[in-house]
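[1] let's see this in three dimensions:
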Amino acid sequence: MTPTADSPVSSASLPTAPATLDFRTVDVRGQRLSLAGLRAAVPRAQHGTVADAEEKVLDIISAVRTRGFEALRELALNFDGVDQAHPRVPAGALKAALDGLDPAVRTALEESISRARRFADAQRPADTDVELGKGAVVSQKWVPVARVGLYVPGGLAVYPSSVIMNVVPALAAGVESIALASPPQKDFDGLPHPTILAAACLLGIEEVYAIGGAQAIAAFAYGIPAGTGNTDAGVETGIDAGIDPVDVVTGPGNIFVATAKRLVKGVVGIDSEAGTTEIAILADATARPGLVAADLISQAEHDPQAASVLITDSEELAAAVRRELGVQAAATKHSARVCQALSGPQSGVVLVEDLEQGIAACDAYAAEHLEIMTADAAGVAARIRNAGAIFVGDYSPVSLGDYCAGSNHVLPTSGTAAFSSGLNVTTFLRAIQVINYSRSALEEVSGHIVSLSGAEDLPAHGEAVTARFAAGA
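    Reported below is the predicted structural model:
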């Protein structure tokens, strides 16, 4: 039985949960914690995992940079059990995947694309011209980056929705060269899952690679020159053996993908560190325990490292949600995975003194997904400063945003929502400033420039201006 808003799963209808579910409690009531104190108190993944990932990812990046396709082939064999001659997906495979797509899934993808396009098209900022005086004009124009690399994860699930979330805003921004990578699948002749290929074909993406994990991020960031390994397949199919480097890399993934994005930032732009998923729910005594539990589980089923956090001032609600988690987790398809995620150090209940401390805890946690299930949910949501996306009330679950809200589900994780944004059209745009002054307009401010350049002990700056008004200039 699938829980819905109208018929939440109850303990009367489902079997008992496995004993392995241990959804812990962090009690911050009665404590006057600073922002730093709250950040330390809320559940988080253990830091050692990040350090371990960084060491491994550095090795992968180095291998891809130095040995190109040869390294990619070895990594595909080691991690995916696939022996690939060349990672480029043939055009025929893309078309065949779309032709074989379940009609119901195609209709759902088309609806998701339509909603995402409408929202993305409305995001593009307008160019600006400001006249600061006669003949003094400063402009800002938005220009798309030339080439992007979009990553779509594989692993424990299939994510055609992530194809949409990556591709649609890039197209809306006007990006002309789009490459997409997704892990090779042993069950599909070494190609990415056919539903992912079908979604790419539906959006008109022709450059698709069967490359997974950190190695995909490295290949996009640094490019792969021709002649670095076995290129016979590229020659035979007419595919250029090389992969051109990109300007921006986007897309969600596990801790290794997020770590790789952090390590190549500066070589390329990235959207955010969209790592293993997380959900926080701010709820009070008015919340419905069955719905809270269902939403926590919906994100826990992504990955054993997924984070599910309930922030509440109601001990009664926390107890009721814990009971519902036990019941619903036992019944869901990926029960073992869900129980592992809910029992990890990254998940649990945070008991707060009142709504004010609850809002402060939400801002300290800076969740990828934040649901508000309180009285006056819209009013509370308006007070939140730090979140990747905010879902307001009983009928705006995270699952809606994952597929069909029109919003983007590639969002910052691990507290980075405090300073970064979810994937959107501006991720693929650059703001270029244009300065156009006439002679008289420059002359009007020349004295100020001379004064400031002298104050900074950079007199040549001022001289570059006064030279324009010297005799015979």
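
[2] okay, CA-based contacts and neighbour counts for the rest of this
    Fine.

[3] count residues in the vicinity of H47, would you?
    8 (other C-alpha atoms under 10 Å).

[4] three-state assignment of the nearest residue to F220 once chain neighbours are set aside?
    In this structure, F220 finds its nearest non-sequential neighbour in P245, 5.2 Å apart by C-alpha to C-alpha, 6 or more residues apart in numbering. With DSSP: H, G, I helix; E, B strand; the rest coil as the basis, P245 sits in coil.

[5] contacting residues for P245?
    147, 219-224 (C-alpha atoms under 8 Å, 6 or more residues apart in numbering).

[6] possible to save those residues as TSV with neighbour count and distance to P459?
    Below are those laid out as TSV (neighbours: other C-alpha atoms under 10 Å; distance: C-alpha to C-alpha, whole Å):
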residue	neighbour count	distance to P459
R147	19	41
A219	24	46
F220	26	44
A221	29	40
Y222	20	41
G223	18	43
I224	22	46
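
[7] next up, for comparison:
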Amino acid sequence: MLTVTDLRSVDTAAADLSRIIPRAEVDVASMVPTVAPIIEQVRDGGQQALLELSERFDGVRPPSLRVPAEALQQALDALDPAVRAALEESIRRARTVHAAQIPSGSTVELGEGAVVENRWVPVDRVGLYVPGGRAVYPSSVVMNVVPAQAAGVDSLVVATPPQKDHGGLPHPTVLAACALLGVDEVYAAGGAQAIAMLALGVREDDGEGWLCAPVQMITGPGNVYVAAAKRALQGVVGVDAEAGPSEIAVIADGTARADWVASDLISQSEHDPLAASVLITDSEDLVRDVQAEVERQVPGQLHEEQIRVALTGPQSGVLLVRDMDQAVEVSDLYATEHLEIQTRDAQALAARVRHAGAVFVGSHSPVPLGDYSAGSNHVLPTSGTARFSSGLSTVTFLKLQQVIRYEAAGLAGVSEGIQALATDERLPAHAVSIRLRAD
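    Predicted coordinates:
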């Protein structure tokens, strides 16, 4: 049963809810020393180290680190037609949404001979990590590759764990998704060692040339070891985020269908034993009915034991609130990865939400829609980081570059002011640089 916490008498604005609101405890910092030797092993040992680490952690030694082109094509040729059609539709919708995210540059004229241009430039080479532990994630291939392609990234590489059941190759559906998207540089590597490979690069065995050239940015979700490796290597490369366990919060009132709410909470919990499923409601009747539906729907689920662990863990539960005003306050404090709103006027309520990775409005917009084919991206901020960060998007793969074009007249207009500021800051050489051009 989901634990119920009654917040109806709590002053949400004044109280410290950090100890009350459910949250999985994941200490990425404590794992950095654990992954540091793995990173050094990859740095020193290259390809052979990666193969040995795969054998150690994944239970299989890949026949080669880079997946052969014929394996990608064979996976696509053997793909179930229904799955292929679904992937193609997901790709089509994602391309449409992510193309609309491309920011337009601007040229600002500040006066005669004084122009600043804002120019968006794509990253040259990106490493995209696709997890492969408890489930198969071809959808994560789509969510990582499509925005990078929309941004105009020239070089894309996918790293995904080798699978013992597939002779050391990654899962064939993941390979098929790569082939569908035109990504032909794919590596059978997972975990912290894959992040190290992407960041540091791996030479050919003879030391001549790159087997996998270093990337400038790494994106994609993964376990705590992947997150720790990203943290350890941030600065060597750019990273999107440190993904924590997946989360859903559902704001619902008495009009919501209990069976739908329960199924959405359950669907999130099958990701991971640490996955968080939280219901925020002002209806005691809905709480009772959702609890009953959970007990009815969970038995017989493929991941029944894991679901029960997730739903009964400290990261999941019910938050009973006075009204929908307090529901929004609590939701913003929680800043969940996925927020569903199943209320009378869901759209109006959604407009008031400030902090959530993605907001799913109305009873026919469940989170699994966003996981696959809504057109939105499912790589989203977790662990409350939606208070200050966004999900993966086309902009993730772009850099804002400012181009300054001043002529003599433009510089003359600010010359005296710059010299005064430079002198006040005790940087006289700066003032001289400007004065020489003014003379």
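
[8] keep only those of the contacts of P245 of the first structure that are in helices.
    Members of the contacts of P245 of the first structure lying in helices (criterion: DSSP state H): 219-222.

[9] if we can go back for a sec, how far away is the equivalent of the residue nearest to F220 of the first structure over in the second structure from L198 of the second structure?
    Superposed on the second structure with TM-score structural alignment, P245 of the first structure falls opposite P214. The span separating P214 of the second structure from L198 of the second structure equals 5 Å under the rule C-alpha to C-alpha, to the nearest Å.

[10] re the thing from before, look up how far A146 of the first structure lies from the residue nearest to F220 of the first structure.
    Going from P245 of the first structure to A146 of the first structure by C-alpha to C-alpha gives 11 Å.

[11] try V42 of the first structure
    40 Å.

[12] now, which of the contacts of P245 of the first structure sits nearest A418 of the first structure?
    Distance ranking of the contacts of P245 of the first structure against A418 of the first structure, using C-alpha to C-alpha, places A221 first at 25.4 Å.

[13] what lines up with that closest one in the second structure?
    Checking TM-score structural alignment: A221 of the first structure goes with A199.

[14] same question, Y365 of the first structure
    Per TM-score structural alignment, Y365 of the first structure is aligned with Y334.

[15] do the same with I61 of the first structure
    So, by TM-score structural alignment, I61 of the first structure is matched to I39.

[16] just give me the neighbour total for its match.
    Neighbours of I39 of the second structure using other C-alpha under 10 Å come to 24.

[17] next SSE downstream of the one helix or strand it maps to?
    Using DSSP states H and E, I39 of the second structure sits within helix 28-58. Per DSSP H and E, helix 28-58 of the second structure leads on to helix 69-77 as the next helix or strand towards the C-terminus.

[18] so that next one matches what in the first structure?
    Alignment of helix 69-77 of the second structure against the first structure: residues 91-99, by TM-score structural alignment.

[19] what of stretch 155-167 of the second structure?
    Under TM-score structural alignment, the match for stretch 155-167 of the second structure is residues 177-189.

[20] how about residues contacting the matching stretch?
    Contacts of stretch 177-189 of the first structure with the rest of the structure, by C-alpha under 8 Å, 6+ apart, involve 76, 80-82, 146-155, 167, 190-194, 205-213, 216.

[21] ok now it, how far from the chain's centre?
    With C-alpha atoms, centre = their mean, to the nearest Å as the basis, stretch 177-189 of the first structure stands 18 Å off its chain's centre.
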